[in-house]
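>>> Below are the sequence and a predicted model for it; my questions follow.
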Amino acid sequence: MLLNGTYLTTRYVPVSHMTIANSRPFGQRYAFVVVGVIFLCLLIAAGLRSSMSVMMVPLEDAFGWRRDVISLAAAVGIFIYGLAGPFAAALMERIGLRRTLLAALLIMSASTALSLLMTKPWQLVATWGVLSGVGSGAVATVLGATIVNRWFKTNRGLMMGLMSASAATGLLVFLPLLAALSQWGGWQPVAIAVSVATAALVPLVWLLVPERPSSIGLTRYGADGPEPEAAAVSGNFLTHTLSTLRKAAGTRVFWYLFATFFICGFTTNGLVGTHLIAFCGDMGIPEVQAAGLLAVMGVFDLIGTTFSGWLTDRFDPRKLLGVYYAVRGLALIYLPLSGFSPWALAVFAVFYGLDWIATVPPTLRLSNEAFGDRSGPLVFGWIVAGHQVGAAAAAFFGGYMRELQGDYDLAFQIAGLTAIGAAALSLLIRPTGPREEMAEPQAA
């Protein structure tokens, strides 16, 4: 995957790109146009992945499917979403970021539209699990890292914080609307809304997102002048992806980052993102009101994650991770004991929301420091895969515990304890220092 603009995947420059960029007096600031479009893509992908939280009860009512069966489909989608990330990163190097992104958006739109025809649980797994997971996996954190580092030489932490916060914005924009749609017409209007919104992004990406700054005669934001580009990436992208994983897996720092990000996924979109609305429903809180709670959390995460990017440019990322995971753990332990009063939920929304995806900028910085600008982003893709494995485990675990015990209390408290464990583990991370190339790995 590309982080500093040194990989070259294509020399072909569409005329529309050159015309659009050169006809506007943006200069290096055109990077913010690209970031804006990618922000929307990440926002829609986050909305797709979080849709299962508002569809869970309507699907249960419409088909009579058990909560753990629906949770399995959500878990499969989250797992494939994470697993697809590093392969999508390598594919972006091989055939181009723009082509990969357009294909992913089309898959996301088609898969959610196809779900309107489903009648069996396996079809839910196939559409909202497998196909949407493949598509949204290419429109994820790894995409944000690629864009930020292709288009920015300075302010990377801040911009990565903003891109990461798009998931929170997805909650803010989509969940109240999707919850209202599901309350009005069941799960089908939710699927239609996601499919249409995803398809609407295709022309924006086609017209406004060049392959890289040099494709339209620009340099990265903050660069003083033209920068050298490496030779084109060749060979099998699958081999390259797996080879990078093999080398990274020989280091301690990779497994520390993988483990902490596994817990990050377990304690965010896997459990809270999938089951919080259903948890609130068990406590007598209507679906739209519960979605509003997630939206409030989204507002605070937009603030918290962007600020985390600013802090990551200035402070030790290990200590930041330790604070973030500790606060998250305490918030999760607190929620089942809170009584779910409006005041108690407001406290949870603020503290948990500020922390939702604040871990991404410091984790990316540590990956770059350990594995260098060339290999770091692709390694980060595998670390993100660990995040989604944890999220998938929590999505299923939450539904299983709900069926087993009749409530979500213990599931949330266990998740809180794992987050506190991740806080301690974060302080053990010791990157060896920045390397332009990932040489033979340090023994674990």
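The structure has been received and is ready for your questions. Quick caveat: nothing in here was measured; it's all calculated off a predicted structure.
>>> use CA for all of it now, contacts and neighbours both
OK.
>>> Let me see the residues that make contact with the host helix or strand of residue 411.
If you go by DSSP states H and E, residue 411 is part of helix 409-426. For helix 409-426, contacts defined as C-alpha atoms under 8 Å, 6 or more residues apart in numbering pick out 256-257, 259-260, 263-264, 266-267, 271, 318-319, 321-326, 328-336, 397-398, 401.
>>> Take this one as well and set it beside the first:
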Amino acid sequence: GIVRVMCVGALVYAAGLALMSVAITPGLLNLSAGVLVGFGLSACSFNLVLAAFGKLLPERWRSLGFGAGTAAGSFGQFLFPPLATGLISQVGWQETLIVFAAVILLVVPLAFALSTRGTQTAGGGPVAAPRQSIRGALGEAFGHPSYVLLVLGFFTCGFQLAFVTVHMPAYLADHGITAGVGASTLALIGLFNVVGSLSAGALSNRFSRKYLLAAIYAARGVAIAAFILFPITPLTCLLFGAAIGLLWLSTVPPTSGLVMLMFGTRYMAMLYGFAFFSHQVGGFLGVYLGGVLYEAFGSYDVVWWLSVALSFASAAINLPIRERPVERLVPSGA
């Protein structure tokens, strides 16, 4: 279950951080920071938390819960980097890793709050979902055009997030923007992401999720295009940070909500995990192509415009999605 996975993940994550604090060879560093931290982080990721929320919360609270879970993770990304910097300056990087390993262990007792009891419900209401095998669930999902479209659209989210996170400082430096402004821009992204995630969760309860996703992706395209078309100044950097922060992970609540609506709660973690895999593939390509195309053309302009094109493509991809449970979950006679 989700609780066991998160507990084991937290232990592996903490072990990876502790081992990294004493890593003195490249092999040991790869094992600790790469393998152990990588597996541990995956097992504690927010897709598992959101799946648990879907089972714990009633239908009317799920989207808001998804937004709150995403916002909490976003706030952690905003809070811990400066905390880590302060600790490193005071006690050193090795001791800081030990402190963070201890913090990660708090996931173990907290995960038990996500344990569920009773009958799971279908994503669309209080109808009990027929039992289904993992193979059957995967076949049903990847044979469902709306799910495939949703997964493809989520690729863009990962591409843009990773590209901006990794390459934004270098892009701003190329335009004479100080490192301080760059750091403030990234901090604003993290701060406004909290607001955007909560807002997207609330809006998912009131409006069509597919139209909300289309609007978010289109708004990203407009924000990115405006940023690269206007002169790059400290003010435009901060404005872009606030705007893109509102849209940063605001795709998560409607995306996870649609997965649960279509297929119910039983395999929510697995099916959303495949959507998140698409997100991570996009993230890899955002970082990789950002470097490759910069080397080829001497600027990031091509990647920025590619991000704009992907935004509008994802907006269009989400429009044909059918917002209803699969036939298996629809009561006979409904």
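Yes, it's here. Everything numeric in this text was worked out from a predicted model, so none of it was measured.
>>> Any idea how far stretch 238-258 of the second structure is from the middle of the chain?
From the chain centre to the centre of stretch 238-258 of the second structure is a distance of 10 Å (C-alpha atoms, centre = their mean, to the nearest Å).
>>> Relative to the first structure, which residues correspond to that stretch?
Stretch 238-258 of the second structure corresponds to residues 346-366 of the first structure when matched by TM-score structural alignment.
>>> Setting aside sequence neighbours, what's the nearest residue to residue 69 of the second structure?
residue 50 (6.6 Å; C-alpha to C-alpha, 6 or more residues apart in numbering).
>>> Check the mean deviation of stretch 372-387 of the first structure from the second structure.
Superposed on the second structure, stretch 372-387 of the first structure shows a mean distance to its aligned partners of 2.1 Å (mean C-alpha distance after the TM-score superposition for the first structure).
>>> Now for the counterpart of residue 208 of the second structure in the first structure, how many residues are close by?
Using TM-score structural alignment, the equivalent of residue 208 of the second structure in the first structure is residue 316. Residues near residue 316 of the first structure, counting by other C-alpha atoms under 10 Å, number 13.
>>> One more: residue 133 of the second structure?
By other C-alpha under 10 Å, 9 other residues sit near residue 133 of the second structure.
>>> what's the answer for residue 285 of the first structure, then?
16.
>>> So it, which state does it fall into?
Under DSSP: H, G, I helix; E, B strand; the rest coil, the three-state class of residue 285 of the first structure is coil.
>>> Now do the buried residues in stretch 171-179 of the second structure.
Buried positions in stretch 171-179 of the second structure, judged by neighbour count with 16 or more other C-alpha atoms under 10 Å: 171, 172, 177.
>>> doesn't residue 300 make contact with the first one?
Yes - Residue 171 of the second structure is within contact range of residue 300, at 6.9 Å (criterion: C-alpha atoms under 8 Å).
>>> Map the residue nearest to residue 69 of the second structure across to the first structure for me.
In the first structure, residue 50 of the second structure lands on residue 145 (TM-score structural alignment).
>>> So which residues of the stretch 101-250 of the second structure form helices?
Ranges of helices within the stretch 101-250 of the second structure are 107-111, 134-142, 145-174, 179-204, 209-229, 234-246, based on DSSP state H, counting those that start in this stretch.
>>> The fifth one vs the first structure - mean distance after superposition?
Mean deviation of helix 209-229 of the second structure relative to the first structure after superposition (mean C-alpha distance after the TM-score superposition for the first structure): 1.5 Å.
>>> can you check the first one too?
Comparison of helix 107-111 of the second structure with the first structure after fitting gives an average deviation of 4.8 Å (mean C-alpha distance after the TM-score superposition for the first structure).
>>> what distance separates that helix from the centre of its chain?
20 Å.
>>> same check, this time on the last one
Centroid displacement of helix 234-246 of the second structure relative to its chain, using C-alpha atoms, centre = their mean, is 20 Å.
>>> now that helix and helix 209-229, what's the angle there?
Going by axes from the mean of the first three to the mean of the last three C-alpha atoms, to 10 degrees, helix 234-246 of the second structure is angled at 160 degrees with respect to helix 209-229.
>>> what does the helix or strand that comes right after helix 234-246 of the second structure rub up against?
Counting by DSSP H and E, the next helix or strand C-terminal to helix 234-246 of the second structure is helix 252-263. Applying C-alpha under 8 Å, 6+ apart, the external contacts of helix 252-263 of the second structure come out as 50, 54, 62-64, 66-67, 70, 122-124, 141, 147, 150, 154, 197, 200-201, 204, 209-210, 212-213, 268, 271-272, 323-326, 329.
>>> same thing with stretch 276-291 of the first structure?
Contacts for stretch 276-291 of the first structure (C-alpha under 8 Å, 6+ apart): 53, 54, 56, 57, 175, 176, 179, 180, 183, 340, 407, 408.
>>> If anything else comes up later, I'll come back, but that's it for now.
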